[in-house]
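Trainee: Predicted model and sequence follow; I will ask about them next.
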Amino acid sequence: MRSIRAAAVGAVTMSLALAATACGGGSSSGQGSNDSPKTLTYWASNQGASIAVDKKVLQPELDKFEKKTGIKVKLEVVPWSDLLNRILTATTSGQGPDVLNIGNTWSASLQATGALLPWDAKNFARIGGKDRFVESALGSTGVQGKDPAAVPLYSMAYALYYNKQIFADAGIAKPPATWDELVADGKKIEAKGKSVLGAEGSNVSENIHHVFVFAKQHGADFFTSDGKPNFTDPKVVDAVEQYVGLMAKDKVVPPGDAEYAQNQSVSDFAKGKQAMLLWQSAAANLKSQGMSEDAYGIAPVPVQSGTPGTGAQTNSMVAGINIAVFKNSHNLDGATQFVKFMTGDDEQKILNKAYTTIPPVKTAQQDAAFDAPADAVLKSTLATSAAALPQVASESQFETAVGTAVKELFADAAAGRTVTTDSVKAQLEKAQQQMPAA
């Protein structure tokens, strides 16, 4: 099963040079420049606990595709730590795979390189139509108003995971629905000698995911309607201050979590060291670390007030993996057939079940295999209260700059330095100055 690194799912820091990158023409010697209509190369992202697990999941499905079409798929599972650099190298050299997986938040930035096949109405028709896909998943496939740069493959959402025994011992009857309730529950949990909430303060991508949600809950956006950075908007500042304040002010996140960046908070939660965890589609991750499904509950991420919904009640970014085609592939027909196969109802059920993700294909998502309580929370979140990260060409630079600013603010909090509105604003102003000119 999958053991997802938070730094990797749906968002990995991208080179600042990306926006200026352009894709050259294909070369017959390239890895994906395949002159044979009977072979394809496929870079799959590492969704499982190991590359070996992914091969075990994927190879039988690729064999099915070969038996059905006569096209052999050469599989390479690429670690998330390498995937983005490999893709960037391929976009500049013109020598990449035919088909590849990308984190969905990369869509707009990679779209700007011109390297990926646009999914216009004609191409979508070849895989069964655009209306097969859940609207929220389509929102993370590229810049609004342009043909998508990729097709949704696996969907994920954030949820609040809570330790049932720790809650019972603290006399807490139900998971918190608001941040005020979470902080109040935290006092009861701490009185029983347990830590309250895990975080990954040094994980740039996790930081972005959370402050994006807090900004939505404050009615703010990091970018203006014309795509310009707006990081010092007072509501954005308030949102970042509230998130970092979970450690700095409310004391529900342990100071040591400021150094966490590689699944350590998941490990702490799985071992019963912390009562709550904010994570995206964590079931497989927790299982891989030995935590029984009976030991924890799952609930929507808290909001400011009321219940999760659209607008200010947003409680997750739209997380997930998209599948894309290099447009300089010499086997575009075969690549399109492969995308159709991977996004078909049968494969969507098989693959998303294996990875404990949610199918972005409507009919597959409605299958009884995805009716477990945890799936119900994630499906509801994706359908009603999740929002796509900014679909702008500079999205990757935004992740780097703001995510690092939050990391530094967590470091201040852990060191006992006061985190104030002014210090938050100063960090966000510094981040905005690092953004490329329009």
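Mentor: Looks like it arrived, so ask away. Numbering: from 1, shown residues only.

Trainee: use CA for all of it now, contacts and neighbours both
Mentor: Fine.

Trainee: and A177, how many neighbours?
Mentor: 19 (other C-alpha atoms under 10 Å).

Trainee: Wait, it touches P300, no?
Mentor: Yes. A177 lies in contact with P300 (C-alpha atoms under 8 Å); the separation is 7.4 Å.

Trainee: want to compare, so here's the second one:
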Amino acid sequence: MKSVVSKKAAAAILTGVLALSGVLAGCSSDSASNKKEETTTINVWGMGEEAKSLPKIAEQFEKENENIKVKVQAIPWDKAHDKLLTAVASKKGPDVIQMGTTWIPEFADAGALKDLTPYLEKYPELATENFYEGSVETTKYENIIAGVPWYVDTRVLYYRKDLLEEVGYKEAPKTWDELRDAAKKLAARGKDQYGISIDTNEQSLAFMFARQNGSKLIDGNKTLFNEKEFVEAVEYLNGFFKDGSAPIDLGIDIIPAFKEGMLPMFISGPWMVKIINDQTPDLEGKWGTAVLPAKENNTSTLGGSNLSVFEHTKNEEAALKFLSYMSKPETQVKWLEITNSLPANKEAWEDKSLQENEYYKVFGEQLENAQPMPVIKPFERIAQTFLSSFEKVYRSGADVQKEMDEFNKKAEDILNK
């Protein structure tokens, strides 16, 4: 018997179908909404002491980005390089990585770091003009931007105001000649008295002075370490040892030597400000920081750390949001409060905590004239090779030109391997 459905019944069926469709559509909509609200967890690898403080900043980021959680993994600096190599090989690693400035070339060359260039418009906090030029240089490799500056350090002159005034310097030395003269006069005070500390383990020191003397260090595939500008800088540094203005092996740490006046001048980074204030409070008002003395210029070295996004991250958007947050001036000022690390963001330096601090303010001035060491893969090895050559000069009295000829040949071989 043929089934017949009345128009009224058909209408009722159609109404039911439409109602069910609405319910299903609502479920689908709710599912999409729930999906959007799902929490994304990004893994951040932090190195050394910074990693211990990073969760404090990450908590603030999470409050502003409720759907993103940050998991910080602390990795010792001496283990970090090998761990990163393993991550590159397996294509399994963190979403965000803290990178030492000298590591960028190696890992960018290996394809481990995401090029941030396509994202600069969407994330304006990452724009290169927000940061000191020297800091930006440390993030570049060939045609890509492989990271964003996080915090910086540079080198300035620390000096005892009271002791320099006693030898005729009411202000810090402003030129190479003045630095040499002041060091000689301070060393002439008597036995076991010196003028300045020249840190022979600071691998960037001679390269920094060479730049002040007009050296380009490296030109393409050609090393320039045996040319006049570089050789003169090495001779200048060695001169402090030769005339007794600087000790070769003092046998005492720099802080007590600075406190007792044995070493009234030294060149170092921002971390020494807190150390001096904490360990020698009785020196308050008797010491200061100054931009480096100049020859042709007073260029200082520039270091610090960058933040990069791992090329194989599955959480690209969340990782970029985290980098953007860490790049904000107010975030970098907060990081300064927590860790005493200097901001890479130029606007952050307008904060009164920096402008009203006589010691840190000098670092901001020096950052206007600071450059990283050459951003090339083999430079670390070149710098270590120099330290061996320089030791022959200051410890054994080897001829500077001869040693630099030999060092230059070794450096060129390293560069062109």
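Mentor: Perfect, I can see it now. Given the structure is predicted, the values throughout are model-derived calculations rather than measurements.

Trainee: re earlier: overlap in contacts of A177 and P300 of structure 1?
Mentor: Contact criterion C-alpha atoms under 8 Å, 6 or more residues apart in numbering; residues shared by A177 of structure 1 and P300: none found.

Trainee: what about the residue lying closest to T289 of structure 2 once chain neighbours are set aside, helix or strand, and which?
Mentor: Counting by C-alpha to C-alpha, 6 or more residues apart in numbering, T289 of structure 2 lies nearest to Y158, which is 4.6 Å off, once chain neighbours are set aside. Assigned by DSSP states H and E, Y158 of structure 2 belongs to strand 156-160.

Trainee: Which positions in whichever helix or strand comes after that strand come out as buried?
Mentor: Counting by DSSP H and E, the next helix or strand C-terminal to strand 156-160 of structure 2 is helix 161-166. Across helix 161-166 of structure 2, burial judged by 16 or more other C-alpha atoms under 10 Å covers K161, D162, L163, L164.

Trainee: do stretch 86-99 of structure 1 as well
Mentor: By 16+ other C-alpha under 10 Å, the buried positions in stretch 86-99 of structure 1 come out as I87, L88, A90, T91, T92, S93, G94, Q95, G96, P97, D98, V99.

Trainee: Assign the equivalent of the third one over in structure 2 to one of the three secondary structure states.
Mentor: In structure 2, the residue paired with A90 of structure 1 according to TM-score structural alignment is A87. With DSSP: H, G, I helix; E, B strand; the rest coil as the basis, A87 of structure 2 sits in helix.

Trainee: So A87 of structure 2 versus H312 of structure 2, what's the distance?
Mentor: Computed as C-alpha to C-alpha, to the nearest Å, the A87 of structure 2 to H312 of structure 2 distance reads 10 Å.

Trainee: Overlap of the contact sets of these two?
Mentor: Joint contacts of A87 of structure 2 and H312 (C-alpha under 8 Å, 6+ apart) are G93.

Trainee: check contacts around K174 of structure 1.
Mentor: K174 of structure 1 touches F167, counting by C-alpha under 8 Å, 6+ apart.

Trainee: looking at the alignment, what does it pair up with in structure 2?
Mentor: Using TM-score structural alignment as the criterion, K174 of structure 1 maps onto E171 of structure 2.

Trainee: ok so, going back, just tell me what the residue nearest to T289 of structure 2 corresponds to in structure 1.
Mentor: Alignment note (TM-score structural alignment): Y158 of structure 2 maps to Y161 of structure 1.

Trainee: For Q47 of structure 1, see how far away P118 of structure 1 is.
Mentor: Per C-alpha to C-alpha, P118 of structure 1 is found 25 Å from Q47 of structure 1.

Trainee: So which of the two has more stuff around it?
Mentor: For P118 of structure 1 versus Q47, neighbours defined as other C-alpha under 10 Å are more numerous around Q47 (28 against 22).

Trainee: Which of the helices or strands spans the more buried one?
Mentor: For Q47 of structure 1, there is no host helix or strand (DSSP H and E).

Trainee: Was I right to think it contacts T356?
Mentor: No. Look at Q47 of structure 1 against T356 with C-alpha under 8 Å: they stay out of range, at 9.9 Å.

Trainee: Which SSE is immediately downstream of the one helix or strand K56 of structure 1 maps to?
Mentor: Element membership for K56 of structure 1, per DSSP H and E: helix 51-69. Counting by DSSP H and E, the element after helix 51-69 of structure 1 in chain order, helix or strand, is strand 72-78.

Trainee: what's next to that following strand, contact-wise?
Mentor: So strand 72-78 of structure 1 is contacted by 38-46, 51, 54-55, 59, 62-63, 65-66 (C-alpha under 8 Å, 6+ apart).

Trainee: at 6 Å what do you get?
Mentor: Applying C-alpha atoms under 6 Å, 6 or more residues apart in numbering, the external contacts of strand 72-78 of structure 1 come out as T39, L40, T41, Y42, W43, A44, S45, N46, E66.

Trainee: Specify, as a residue range, where it falls in structure 2.
Mentor: The aligned range for strand 72-78 of structure 1 in structure 2 is 69-75, by TM-score structural alignment.

Trainee: Okay, angle between the helix holding K56 of structure 1 and strand 72-78 too, please.
Mentor: 160 degrees (axes from the mean of the first three to the mean of the last three C-alpha atoms, to 10 degrees).

Trainee: Now do the contacts for the residue nearest to T289 of structure 2.
Mentor: Y158 of structure 2 makes contacts with M265, F266, I267, G288, T289, as judged by C-alpha under 6 Å, 6+ apart.

Trainee: right, and out of those, which lies closest to G100 of structure 2?
Mentor: Nearest to G100 of structure 2 among those is I267, at 21.1 Å by C-alpha to C-alpha.

Trainee: Helix or strand: which one has the residue mapped onto the closest one from structure 1?
Mentor: Mapped onto structure 1 by TM-score structural alignment, I267 of structure 2 lines up with L278. Taking DSSP H and E as the definition, L278 of structure 1 sits inside strand 274-280.

Trainee: Cheers, nothing more for now.
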